[in-house]
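In: this one's structure only:
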């Protein structure tokens, strides 16, 4: 989940920097922090937790049960995250602006018009 969350930060940051997604200029520096620091940090943290979980499963006497529990929880969390992403929950995106293919992002905590 951390890896997925970090990839979302990086992906959205790349879209903002490429000009595909427009954000409030006041949020630009925050977006760069998420792209350059927090996104990669979450990706690395997720990979580290994944390596630790793998080591735990390999050392466990009941590997099959441990692996099944990990797959079910990861699939459930990823599924909920994808549903929220598709539904636009927490995205703060408003209607497309007049520019071709550019999406205007609303500031956090504000409803879209």
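Out: Noted; the coordinates are in hand. Keep in mind that this is a model prediction, so the values were computed, not measured.
In: contacts, neighbours, all on C-alpha from now
Out: Noted.
In: following the longest helix anywhere in the chain, which helix or strand shows up next?
Out: As assigned by DSSP state H, the longest helix anywhere in the chain is helix 63-87. Toward the C-terminal end, the helix or strand that comes next after helix 63-87 (DSSP states H and E) is strand 93-96.
In: another one to put next to it:
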């Protein structure tokens, strides 16, 4: 689960590089950063609920932000962005890791076998 969550989140983040065509590099890098972390959070929600609908609803609500409707966003302070998203990153990364370990323990395997 961890590798699927991380790889899909990295892809989601990198897809936001296409925004370089109409906004600043700094704003785009911030979008890549928080899209990656929100991708992990949506993976966390997917594992927790064992369904897609909650994640789909949350992603839809995120997409209704006024800055998305105007076609671009300005860069914000990296410090506040890190303050908000780093705890979410840690929680969203640890959940699939613990889930993987729990599944392996149930099967009687070790994490590195």
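Out: Looks like it arrived, so ask away. What you see is a predicted model, and the numbers here were worked out from it, not measured in a lab.
In: Just the TM-score for the two chains, thanks.
Out: Once the chains are overlaid, their TM-score stands at 0.35 when taken by TM-score structural alignment, normalised by the length of the first structure; 65 aligned residues with a Cα RMSD of 4.1 Å.
In: looking just at contacts, which helices and strands does the helix or strand harbouring residue 103 of the second structure meet?
Out: Under the assignment given by DSSP H and E, the secondary-structure element containing residue 103 of the second structure is helix 78-107. For helix 78-107 of the second structure, the helices and strands in contact under the criterion 3 or more Cα pairs under 8 Å, 6 or more residues apart in numbering; DSSP states H and E are helix 2-15, helix 25-49.
In: hey, which of those is tucked in deepest?
Out: Among those, helix 25-49 has the highest mean neighbour count (mean count of other Cα atoms under 10 Å), at a mean of 20.
In: circling back: which one of the helices and strands packed on helix 78-107 of the second structure lies nearest to residue 82 of the second structure?
Out: Ranking those by distance to residue 82 of the second structure, with Cα to Cα as the measure, places helix 25-49 first at 9.1 Å.
In: Relative to residue 2 of the first structure, how far out is residue 40 of the first structure?
Out: Distance, residue 40 of the first structure to residue 2 of the first structure, using Cα to Cα, to the nearest Å: 10 Å.
In: what secondary structure does residue 15 of the first structure sit in?
Out: Under the three-state scheme (DSSP: H, G, I helix; E, B strand; the rest coil), the conformation of residue 15 of the first structure reads as helix.
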